[in-house]
Each structure stands twice: as structure tokens, then as C-alpha cells.
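Chemist: Build the 3D model from these lines:
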Amino acid sequence: MTKLTKNGKRVGCFIIHEMYGTCAGDNTLSYYMKEQGYITYCCTPATCYNSCDAMNPNIYYEWLHFAEKELAHFVNECYTVVVIGYSIGGLIGIHLAEKYRVDALITINAPIYISDFRGLVGMLQYEPEKKSHSNVNRVVISTLYNLLNFKKLVNQAKRKLSKLHCPLLVIQSKKVKIINWSSAHYIFENVCSREKEIQFFPKSGHYILCDSERQLVFIRVHQFIEKAMESKLMVEGYI
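Modeler: The predicted model follows:
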């Protein structure tokens, strides 16, 4: 990994997790990539609830704006940036990759098609910091808003796929119940990237980064990024 540097700066991995995912701990993708020598930054869409009302019919704009703002800060620390989007973060990752022309994109269980609506509701359900009976209506309404905005986010991502030209890796688990794994084929077949790969993991569910094959996923992500960045540096004449 030491050779994948330029002007003293390293490759950065901008990781967008699922709605209310956690980036902490020593058994995460972020931690693994740091161990391989990458700079990493991890965020979740729900983070923006700290600065805006969760009961917002257009909250997906806040999800995108928050990710854009954090990416703008992160790029200054890196030679180049790879966006890694997990679950709903994959939809946001597609937006970032198209708008900012990042050097590579990895989607992990990005939800284009849904198989289990109840499971999707659980995935998007808003959880207030303080639970009380007075918050019940707020939870229901904000979750409905999340569902509405999720649909808007899917539609936007589908429109942007044909504009993607960066190297792409699509990762999809096959034991997933919430997302129809044909979502992976849709993403793979609708991008214009010359360098694109697709990888299925047969033993994992939706939360693949915490499942039994997570180490294989981490290794696959690392291998793809090294390959993409080596190609970039070769074109630029650095290796």
C-alpha cells in the first residue's frame, strides 16, 4: 500500500453506512482499511438529524447535502478518494460518484429493488434519543417520511447510473431478505464504466459487514481499490 501515494498523500476511503449504522469498533470495514494504510472517513445518513428535523418530507436532500459537505472536507486530506456505499449509503454513493467524479465507487447491498417491505420499514425507522409515549407519533410520521425519501433517492440513483464512468465494484449478498439481489445486476448493467466488477457472497444477509463473510468482503474491497489505484497511477506515470 505504501506505493499508492502521491505527493505524500494517501488514498482515501469515504464510507457511507446504512441509515443508523455504526462506524465504531475494531471489526469494521473502516478499521480494516486503516490497517491497510488508507485514510478513512465514515458517516451515516442519520447523522444529519443532529442539525435538522427528522420529520422532514424532503430529508433526502439533507442526506445528500451532509454527505457532500463531509466529502468536500475529506478530499483535501487525500491524493484520491474512493467512495464506498453500504445499503442506503450505496444510493448516496452513486450520487457523489456522478456529481464529483470520484476515482472509484463500491456499492454494497445497494437497494434498487425491495423484497421485504416490513424489513425496509425497520431499516429506515427513526429512533429518537429519548423514548417516551409522546414520541410515538413522531416515530411513525418520520419513518413514513424516510420511506418517501428513500423512494426519491432510489429514483435519483437510477437516473444517474448511466452517467457513471469511474471504476465500479458491486458487492451483493445472496441471503439478504430486505433487498432483491437483482439490484446488483441493475447497477452493474446500467453504468458506463469500462472497469466494473460484480461479486456475490452466498452466505451473508443484508448486514454483510457484520456477517460471517465480512473478512472476505474487506479483502475484496481492498483488492479492488489497489487494482483501480494502480491503474490510475500508471496512467499518470507515477509507477
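Chemist: For the rest of this, base every contact and every neighbour count on C-alpha atoms.
Modeler: Will do.
Chemist: ok now stretch 43-62, how far from the chain's centre?
Modeler: How far stretch 43-62 lies from its chain's middle: 16 Å, per Cα atoms, centre = their mean, to the nearest Å.
Chemist: contacts for that stretch?
Modeler: Stretch 43-62 is contacted by residues 15-23, 63, 66-67, 89, 126, 138, 141-142, 145-146, 148-150, 152-153 when judged by Cα atoms under 8 Å, 6 or more residues apart in numbering.
Chemist: Filter those down to the ones in helices?
Modeler: 63, 66-67, 89, 138, 141-142, 145-146, 148-150, 152-153 (DSSP state H).
Chemist: For the protein, which residue occupies the most central location?
Modeler: The residue lying closest to the centre of the chain (Cα atoms, centre = their mean) is residue 85, at 1.0 Å.
Chemist: Can you tell me which of the ones in helices among the contacts of stretch 43-62 is nearest residue 174?
Modeler: Using Cα to Cα, residue 89 comes nearest to residue 174 of the ones in helices among the contacts of stretch 43-62, at 18.6 Å.
Chemist: which ones are touching that closest one?
Modeler: By Cα under 8 Å, 6+ apart, residue 89 lies in contact with 16-19, 44-45, 110.
Chemist: can you check residue 74 too?
Modeler: 12, 14, 41.
Chemist: any idea which helix or strand carries it?
Modeler: helix 59-74 (DSSP states H and E).
Chemist: distance of residue 36 from residue 223?
Modeler: Distance, residue 36 to residue 223, using Cα to Cα, to the nearest Å: 11 Å.
Chemist: what do you get for residue 166?
Modeler: From residue 166 to residue 223 the distance is 16 Å (Cα to Cα).
Chemist: Tell me where this protein has helices.
Modeler: Secondary structure of the chain (DSSP H): helices at 29-35, 59-74, 88-100, 117-124, 136-160, 182-190, 214-235.
Chemist: could I get those as JSON lines with distance to residue 207?
Modeler: JSON lines is the format used below for the helices of the chain (distance: least, Cα to Cα, whole Å):
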{"stretch": "helix 29-35", "distance to residue 207": "12"}
{"stretch": "helix 59-74", "distance to residue 207": "20"}
{"stretch": "helix 88-100", "distance to residue 207": "12"}
{"stretch": "helix 117-124", "distance to residue 207": "11"}
{"stretch": "helix 136-160", "distance to residue 207": "18"}
{"stretch": "helix 182-190", "distance to residue 207": "15"}
{"stretch": "helix 214-235", "distance to residue 207": "9"}
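Chemist: to compare against the first, here's another:
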Amino acid sequence: MDPQQHLVEPFYFPGNRLGCLLIHGFSGSSSEMRWMGERLAEFGWSVLGIQLSGHGTTPEEMAKTCWADWARDAENGLNELRKTCDTVIGIGLSMGGLLVLHLATLGLIHGLVAMNAPMVLADRRTRFVGLIKPFIKFVNKPGSRSKTSSLGLDPDRERFVYDRIPVEALVSLNRGIRQVRSKLHLISCPSLIMQSRKDYTVNPISMEIIKEKIKQVNPLTYYWEKSGHILTLGQEREEVIKKIHEFLDNHIL
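Modeler: This is a model prediction of the structure:
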């Protein structure tokens, strides 16, 4: 087996009747969520980490997919967990957080944890990416490195992520952000929203927007001062797990 292959495979850890659906971010892979999945499984919960269409392969494959595909993947993962779980929680990073919010607007989950979910992207140029679509098919990811990197953590904790982004997919993400943002008022489940202060991909104002839009559920919100965009692999990841554990214990169980 390709030593990188395990990084992009979906994962499932069977447990009790409370299921956690883990969803990774835009242009990333399930590797962003695997460590968190392993830690959550230690509490006895069932954990499913999905791989979104077009991700974990090549940017060319991602270019063939769109928001509708990723939303369908999220719903399929939810349905899979429901086979063994009575209660299902959505936990997502970045676009994964956006997909979790989407599931909640449909009333499909019992609770949500959204980490660095985008309402406003940090790079203002992304708002006008549709203008270059007729001329450019891919854009380089700012600060991109190789497909796998240790991110300065445990050398075994690698992350698979694209260094090029399909413009068409980015346009579709922007549409997804607008769609979800317009429906946030429909959310009725317990919610935990977390945001990294040092996030240079998602503008931290996004959490305040979400908080205001879903104030009807009195969401719990928390800023992380030391972490970057990939909160699930950042230096505060253990504290993040503790917050999620407290949320599930106090608001879901």
C-alpha cells in the first residue's frame, strides 16, 4: 500500500449509540480529522470520518466536484452513522464546519461543532474568483508545501492537502457559503462554534456572524489564541478535545 494512502481513507471507530460525524476541510482530506477521531473514540463514542468527493486524490479530480457533491457526501455519512447510532453530532473543520451547519439547517443532526467555519474568507480576492474562471483553471494555495507535511507535530501525524485549488471548486464553495449563511436562522440544535485567532484562511469575524445568526440556540463560542486554521492538528488540539467532550457531556447526553 502507498504509505500516504491511509491519510486519505475514511475511518470508522465503532462505539456506543452516540455517533460523531467528522468532516474535513476544502482541498484537505480525512487526515485532518483522524487524530481527533481517535481521541473521541477513546470516550466510547462511535466516530465516522468521511472523505469528500474529489478530495484526497488530485486537484483535477476535485475540479469535477462541487458543493452539491460535498453536501451529499455529508448526508450519506450521516445516514451511515444512523444505522448504529440514536444520536448523531456533526463535527467539522473549515468547509467541514460549513457542511455541519448545513446539516443542522435541515434539522438532520442533534448537535454541532463547527471549527473555523467560513462565513468570510480571509483573502478578499477569493470573492472575485469567478471573474478569472474563464481564463484560469487552478490557483496555487498560499504558502503551500508538499502533499504531506508533519506541521511540526508528531512525525506520524501527517496531513494530505492539495497545493493547487480548482477555480471552479472555489466558486462553488463561495456559493455554498452564501446558501448556508442565508439559512442559519433555521438551526435549532445545541451548537459549539470555535475559531482560531491566527486563522489566515477564514476571517475570524466568521464566528461572530454565525453566533448572531444562530442566537436562537444560545450557542457556545470559543476563540483559540495560539492555533492556526487546522485547529484539529494545532498546538491546542488537546484543549479542543476537552471542550468538545464537555459540550457532548453537558448539552447532548
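Chemist: residues in the second structure matched by the helix holding residue 74 of the first structure, start to end?
Modeler: Alignment of helix 59-74 of the first structure against the second structure: residues 66-81, by TM-score structural alignment.
Chemist: Any buried residues in that stretch, and which?
Modeler: By neighbour count on 16 or more other Cα atoms under 10 Å, the buried set for stretch 66-81 of the second structure is 66-67, 70-71, 73-75, 77-78, 81.
Chemist: likewise stretch 218-237 of the second structure?
Modeler: 219, 221, 223-224, 227-234, 236-237.
Chemist: How far does that stretch sit from its chain's centre?
Modeler: 12 Å.
Chemist: ok so, going back, and the helix holding residue 74 of the first structure against the second structure, how far off on average?
Modeler: Superposing on the second structure and averaging over aligned pairs (mean Cα distance after the TM-score superposition for the first structure), helix 59-74 of the first structure comes out at 1.2 Å.
Chemist: Work out the gap between that helix and the centre of the chain.
Modeler: With Cα atoms, centre = their mean as the basis, the mean position of helix 59-74 of the first structure lies at 13 Å from the chain mean.
Chemist: Just the angle for it relative to helix 136-160, thanks.
Modeler: Orientation of helix 59-74 of the first structure against helix 136-160 (axes from the mean of the first three to the mean of the last three Cα atoms, to 10 degrees) gives an angle of 70 degrees.
Chemist: ok and helix 59-74 of the first structure relative to helix 88-100, angle-wise?
Modeler: Going by the same axes, to 10 degrees, helix 59-74 of the first structure makes 60 degrees with helix 88-100.
Chemist: so which of the helices of the first structure is the most packed in?
Modeler: Greatest average neighbour count among the helices of the first structure goes to helix 88-100 (a mean of 24), per mean count of other Cα atoms under 10 Å.
Chemist: superposed on the second structure, where does it end up, distance-wise?
Modeler: Helix 88-100 of the first structure sits 1.3 Å off on average (mean Cα distance after the TM-score superposition for the first structure).
Chemist: picking that back up, out of the helices of the first structure, which is closest to residue 5 of the first structure?
Modeler: Among these, if distance is taken as Cα to Cα, the winner is helix 214-235, at 8.8 Å.
Chemist: if I look at the closest residue to residue 9 of the first structure other than its chain neighbours, how far off is residue 10 of the first structure?
Modeler: Spatial nearest neighbour of residue 9 of the first structure, excluding adjacent residues (Cα to Cα, 6 or more residues apart in numbering): residue 79 at 4.9 Å. Noted for residue 79 of the first structure: a distance of 5 Å to residue 10 of the first structure, by Cα to Cα.
Chemist: For the two, indicate the residue with more neighbours.
Modeler: Remark: of residue 79 of the first structure and residue 10, residue 10 carries more neighbours, 20 against 16, as counted by other Cα atoms under 10 Å.
Chemist: so the more buried one makes contact with residue 80?
Modeler: Yes. Counting by Cα atoms under 8 Å, residue 10 of the first structure touches residue 80, with 7.3 Å between them.
Chemist: mind listing what the counterpart of residue 208 of the second structure in the first structure touches?
Modeler: When the first structure is aligned by TM-score structural alignment, residue 208 of the second structure is paired with residue 185. By Cα under 8 Å, 6+ apart, no residues touch residue 185 of the first structure.
Chemist: Could you rerun that using 10 Å?
Modeler: 112, 170, 172, 198 (Cα atoms under 10 Å, 6 or more residues apart in numbering).
Chemist: Which position in the second structure pairs with the last one?
Modeler: By that I understand residue 198 of the first structure. Using TM-score structural alignment, residue 198 of the first structure sits opposite residue 221 in the second structure.
Chemist: Not counting sequence-adjacent ones, nearest residue to that match?
Modeler: In space, residue 221 of the second structure is closest to residue 193, 4.8 Å off (Cα to Cα, 6+ apart).
Chemist: The one you found matches what in the first structure?
Modeler: Under the alignment (TM-score structural alignment), residue 193 of the second structure pairs with residue 170 in the first structure.
Chemist: ok, its match touching residue 105?
Modeler: Yes. With contacts counted by Cα atoms under 10 Å, residue 170 of the first structure reaches residue 105, the gap being 8.5 Å.
Chemist: which outside residues touch stretch 232-243 of the second structure?
Modeler: In contact with stretch 232-243 of the second structure (Cα under 10 Å, 6+ apart) are residues 24, 31-37, 39-40, 92-93, 113, 115, 150-154, 157-159, 192, 194, 196, 222, 224-228, 230-231, 245-249.
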